[in-house]
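Visitor: 3D model of this:
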Amino acid sequence: MRTKNRLNPVESIYYTPEITHCPKCEGKLTYCHPVWRKTISTLKGEFKVINLGYRCENNSCDNHIVYRSAEAEQLSMKHITYGMDVIAHIGHLRFKEHKTRLEITDILTEKQIKISERQVQKLYERYALLLRSSVEENTKEILEKVVEESDGLILSIDGVQPEKGNETLYVIREVLSGTVLAAHNLKSSASQELVGIIQPIINWGYPIQGFISDGQQSIRLAIEKVAPNIPYQYCQFHYFKDIAKPLVEKDRKLKTNIKKKLRGIRDIERKIEESPSESLEDEIASDYVAAIRSVLLEDGKPPFELPGTRVYERTKSIKDSIEKCLDKKGDSFT
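Guide: As a prediction, the model looks like this:
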């Protein structure tokens, strides 16, 4: 039995082919039938999309192709009711912000996207598949240009595991050009498995100046097996992140202590809301409360952007501003 559609589109959008005339006879293309229609959930809402088919109206033309909109085809993947923007956002949250499946589900739910953990996992796998197939056709031309300008390639290797017990996505990227050379889901992070994805790139024959990784032991062993004479370097970001751990921990405690002292602003908000008349003081107080609330949401990216230090600097600026206002108010009564 077919289940009821869980999506409620806010509007229907019709797409037509980007070309209006037949490529063979230059005859006008006319509407024949809808190629497909489906409801798609995007970051901007839920929409019913109809891709209209057009064909050449010239009966003597032997072109029987039904043309459709390329823009509509790019909105989502086949058999998937979520937009490509949702898939890309899941990839960003996983790889850039290192969010878990549950955290990603909560974030998307807050954006009014109906999704479950299982669906997040499915879309993450689609993202990994797209990443793997995104190696450009002109990769060879790009790499040859890098070799010509820099005398060799610099390869970075990194792995991301979405959840414990799942496959790990390993990505090999050429650092100087930013080109992704390989992306594979591996069930094991053993060095022998990693050799299988590094060796084909070495076999391409391009000179390699060095490898960079986060210091994972299995990656280092794999590089040692296939390229013992090529220099290896520990990623500087990971290096600074490791040596800054004591500082980051103290910064975290600073942030926690400051935020504890700011939790009482709800009482101030209630007093403002209960005020019988909106005075200038109430308006100014509301602005300061809004500024403090924004501080509570403040975050950073250690080790180079410490959130605790940022919160301290912003609260100090707010405190100095309040003191100046109080001094001016005192001067106005003297």
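
Visitor: hey, let's count contacts and neighbours off CA atoms from now on
Guide: Fine.

Visitor: Sort out which residues of the top strand by length along the chain are buried, please.
Guide: Of all the segments of type strand in the chain, defined by DSSP state E, the longest one is strand 29-42. Within strand 29-42, the residues that qualify as buried are 29-30, 39-42, counting by 16 or more other Cα atoms under 10 Å.

Visitor: what's the answer for stretch 116-131, then?
Guide: Using 16+ other Cα under 10 Å as the test for burial, stretch 116-131 gives 116, 120-121, 123-128, 131.

Visitor: Which elements pack onto the longest strand of the chain?
Guide: Applying 3 or more Cα pairs under 8 Å, 6 or more residues apart in numbering; DSSP states H and E, one finds that strand 29-42 makes contact with strand 45-56, helix 84-95.

Visitor: coming back round to it: distance to E281 added to the buried residues of stretch 116-131, as JSON lines?
Guide: Below are these laid out as JSON lines (distance: Cα to Cα, whole Å):
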{"residue": "S116", "distance to E281": "46"}
{"residue": "V120", "distance to E281": "47"}
{"residue": "Q121", "distance to E281": "50"}
{"residue": "L123", "distance to E281": "50"}
{"residue": "Y124", "distance to E281": "50"}
{"residue": "E125", "distance to E281": "54"}
{"residue": "R126", "distance to E281": "54"}
{"residue": "Y127", "distance to E281": "52"}
{"residue": "A128", "distance to E281": "54"}
{"residue": "L131", "distance to E281": "54"}
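
Visitor: now the other sequence, so there's something to compare against:
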Amino acid sequence: MPAKPSEIKKATIHTYWDSKEGLVCPLCASQLQHEFNNGGRKIITLKGPVWVVTNYYSCVNLKCEMHEAFPAAYHSAMQRKRFSLEVWAKVIQHHFKHHLNYSTTVDLMWDDWDVSISRNTVRSICEFFEMAGKQYTDQKVLKEVQSSGRIVLSLDGAQPVKNEPSLWVFSDRLTGNVLLARNLESAPASTLCSIFQEIEMLYSAPIVAIISDKQKSIVNSVKQFKPDIPHAYCQYHFLNHIAEPIASKDSHLKKILRKFVKQLSIIQNSKHADSNGLYKLFHPIS
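Guide: Predicted structure coming up:
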């Protein structure tokens, strides 16, 4: 049996079957009986760690669904989770409501609540919440996409903070709806291909075309997914990058001019600074 850690000073919390009907099965009205307790486990809350001993009960009716032992759960504890429900809620609020990255959330949990939580745990909580939210697809969006009968998918990823996951947004250009948003540590072709398949299953409509930038992983993902569908490149990204070769040459020319000007004697010989107007003219370049 696990022992209560010495650093937990608060009184041990015991969970019990709490019902005004007493130990009566809510399904078949038979008697409930106590089976065992788990010996206790540590739960980290916003007010500090607590030790929770969970009692298990079962229905005496062999045919009842509650015949197998079940826990009388602590209201703030989550099964097989170390952090309490309110810690989860605070992490989710920081990340999804206030748009804070994982590292900042870790710092705030410690600064505000003295809760030591790792970046990986914060990420896992957010991903768990995100996956759970997928079960509740917006019915209005679902209806519009299914009425259209097809999806012209646009996708793009942005990394607001260096070394943090990128936010990828997948939208339908025909209805103008965002179909899916996902935080991704990396976006290889296989991952994007799986998301394309997920979107088709989620909305019961085929993806008939894709619009994106010319990122290699996206190009390869479309080839893996449906190589025969049109894959158009976003005009914004195209026009945004079209000047890059010119800018590169311009930058190179600027370096050559700067090097040439610095070699002029009027620049190298700073003692003429007060008397030579050309020095003052070229000095900002150096």
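
Visitor: ok, back up a step: looking at the helices and strands packed on strand 29-42 of the first structure, which is nearest to E163 of the first structure?
Guide: Of all these, helix 84-95 sits nearest to E163 of the first structure, with 10.0 Å by Cα to Cα.

Visitor: So which of the buried residues of strand 29-42 of the first structure is the closest to K319 of the first structure?
Guide: Nearest to K319 of the first structure among the buried residues of strand 29-42 of the first structure is T42, at 41.5 Å by Cα to Cα.

Visitor: Identify the residue spatially nearest to the corresponding residue of the second structure for the closest one, adjacent ones excluded.
Guide: Under the alignment by TM-score structural alignment, T42 of the first structure pairs with T45 in the second structure. Spatially, and ignoring its direct neighbours in sequence, T45 of the second structure is nearest to S84 (5.2 Å; Cα to Cα, 6 or more residues apart in numbering).

Visitor: ok so, going back, return the most buried member of the helices and strands packed on strand 29-42 of the first structure.
Guide: Of those, the one with the most neighbours on average (mean count of other Cα atoms under 10 Å) is strand 45-56, at a mean of 21.

Visitor: So which bits of the strand or helix carrying K140 of the second structure are buried?
Guide: Assessed by DSSP states H and E, K140 of the second structure sits inside helix 139-148. Neighbour-count burial for helix 139-148 of the second structure flags 141-142, 145 (criterion: 16+ other Cα under 10 Å).

Visitor: Reformat these as a markdown table; add distance to I13 of the second structure.
Guide: Below are the buried residues of helix 139-148 of the second structure laid out as a markdown table (distance: Cα to Cα, whole Å):
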| residue | distance to I13 of the second structure |
| --- | --- |
| V141 | 45 |
| L142 | 45 |
| V145 | 50 |
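
Visitor: Closest one of those residues to V106 of the second structure?
Guide: V141 (34.0 Å).

Visitor: separation between that closest one and V152 of the second structure?
Guide: Per Cα to Cα, to the nearest Å, V141 of the second structure is found 14 Å from V152 of the second structure.

Visitor: Y279 of the second structure now?
Guide: According to Cα to Cα, Y279 of the second structure and V152 of the second structure sit 60 Å apart.

Visitor: which SS state does the residue nearest in space to the middle of the second structure fall under?
Guide: Nearest to the geometric centre of the second structure sits N183, at 3.9 Å (Cα atoms, centre = their mean). Assigned state for N183 of the second structure: strand (three-state reduction, DSSP: H, G, I helix; E, B strand; the rest coil).

Visitor: quick one: contacts for it?
Guide: Residues near N183 of the second structure by Cα atoms under 8 Å, 6 or more residues apart in numbering: 165-168.

Visitor: I am finished for the moment; much appreciated.
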